[in-house]
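S.K.: structure, please.
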Amino acid sequence: MPEGNVALPAMRVSYEAGALDEAALAPTWHEQLQEWLDEAVRTGLAEPNAMVLATADPEGRPSSRTVLCKTLDARGVVFFTNFTSTKSHDLQATRYASATFPWIAMQRQATVRGPVERVSAAETAAYWESRPRGSQLGAWASPQSRVVADRHALDAALAAVERRFADAEKVPVPPHWGGWRIRPEVVEFWQGRPDRMHDRLRYRDSHDGWVIERLGP
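M.R.: Next comes the predicted model:
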């Protein structure tokens, strides 16, 4: 093996941090997800609300990226983005997504999967008001997912937006920016266990109510 290469086949961790059984679950998926998210925050994990969002284009070709969950309630999980982005084009076409919260340090992950919808203009405006001004300006400046000439082109675009709104007390919401909500049909909670015999418990919408199922690891 060439010097400096990581011995990938030998890399393994024995997951022994906890267990998950049906009796320990909250009554609803969103309460359980909020409970785990709160624990991740208390543990001090970096970006505990980060989730890996998977989408597919109309030809079924998948792509994934990390986004930040900004709303969690019984309706679903929400993230905000540019509507001209690749992810938004995928979501507009297929109206379906999956997102995983990778709490690796806690030997846990949670995945939500289901149809998507745009959040209301009022919800978008409320979140927009909470963003730092720099992030607001960046949303106006970024041609998200499009090819740009170089870093200078991005810096120049941001400088132009700063001049445009220099005298504005508040930066308005761009018409090409807003939120998407994943409305889960399935939510899975995964807890690592020794010998790869992991706990996997799933809330599934049966259309007659939510059912809880255990899956093989």
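
S.K.: make it CA atoms for all contacts and neighbour counts henceforth
M.R.: Will do.

S.K.: residues contacting residue 213?
M.R.: Going by CA atoms under 8 Å, 6 or more residues apart in numbering, residue 213 touches 201, 202, 203, 204.

S.K.: mind running it again at 10 Å?
M.R.: 22, 188, 200, 201, 202, 203, 204 (CA atoms under 10 Å, 6 or more residues apart in numbering).

S.K.: burial measure for the fifth one, as a count.
M.R.: Same thing as residue 202. By other CA atoms under 10 Å, the residues close to residue 202 number 22.

S.K.: got a list of what it touches?
M.R.: By CA under 10 Å, 6+ apart, the contact set of residue 202 is 22, 29, 110-112, 186-190, 210-215.

S.K.: please give the structure of this sequence too, so both can be compared:
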Amino acid sequence: MEYPSKLIERAVEEISRLPGIGKKTALRLALHLLKEPVSASEALGQSIVELRKQIKYCKKCMNIADSDVCGICASHRREESTICVVEDTRDVLAIENTSQYNGLYHVLGGVISPIEGVGPDELNIEQLIERIKSSNGTVAEIIFALSPTMEGDTTAFYLTKQLKDFNIKISTIARGIPIGGELEYADEITLGRSIASRTAYNQE
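M.R.: Predicted structure coming up:
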């Protein structure tokens, strides 16, 4: 594609790096920004820079936060005896939107995937183990809310083995989520019922 300006070409190249955005969409967005006031582009650029430089991760659950401890972990209204283990922040948002869960979370930062070279050491698994150890018996249940894929099941199986020495109930969300589907794309009713009707996790 020929561009009328090197500046447009550079903008298109950078915007198209975002997931789900091709060159044509990137060009449309770049041309849209040119029609907007300069202040709008400056505000967009500043928000992205601040996002990258100032965002933090909760020291307790590893979720994205504005401070050292996220709002969920800091809340006195949450049930501290239950921890819901999820892949990333998008899953936390999806579950929170159901209003069916009032416990805490732990964000793994991914799932075990040998094909992609992601092993247990690349995930926030050790932080989860230490969190349970330091809870002095407060944690009574761990819920696996991982996408029902091969990678999700592998991660759940590995976590179960790591948690076997703790006197903790281990459960997983009910299979109301389609096999092979992604948690973030599930509708709120299905996801809410899956959380409410969770079942004990079986290794066999």
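
S.K.: can you pull the TM-score for these?
M.R.: The TM-score (TM-score structural alignment, normalised by the length of structure 2) is 0.30; 112 aligned residues with a CA RMSD of 6.0 Å.

S.K.: quick revisit: out of the contacts of residue 202 of structure 1, which end up buried?
M.R.: With neighbours counted by 16 or more other CA atoms under 10 Å, the contacts of residue 202 of structure 1 contain buried members at 29, 110, 111, 112, 186, 187, 188, 189, 190, 210, 212.

S.K.: just the residues you listed: which are in strands?
M.R.: Cross-referencing these against strands under DSSP state E gives 110, 111, 112, 186, 187, 188, 189, 190, 210, 212.

S.K.: in which helix or strand would I find residue 31 of structure 1?
M.R.: helix 29-43 (DSSP states H and E).

S.K.: buried set for that helix?
M.R.: Result for helix 29-43 of structure 1 [16+ other CA under 10 Å]: buried residues 29, 30, 32, 33, 36, 37, 40.

S.K.: export the residues you listed to TSV and tack on distance to residue 72 of structure 1?
M.R.: Shown next, in TSV, are the buried residues of helix 29-43 of structure 1 (distance: CA to CA, whole Å):
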residue	distance to residue 72 of structure 1
29	11
30	7
32	11
33	8
36	12
37	10
40	15
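
S.K.: what about stretch 89-109 of structure 1, start to end distance?
M.R.: 27 Å (CA to CA, to the nearest Å).

S.K.: helices of structure 2, start to end?
M.R.: 6-15, 23-35, 38-54, 71-74, 89-96, 125-133, 150-162, 188-196 (DSSP state H).

S.K.: now the fifth one: buried residues?
M.R.: Translated: helix 89-96 of structure 2. 89, 91, 92, 94, 95.

S.K.: how about residue 54 of structure 1, what does it touch?
M.R.: Contacts of residue 54 of structure 1 by CA under 10 Å, 6+ apart are 62-66, 87, 90-91, 96-100, 113.
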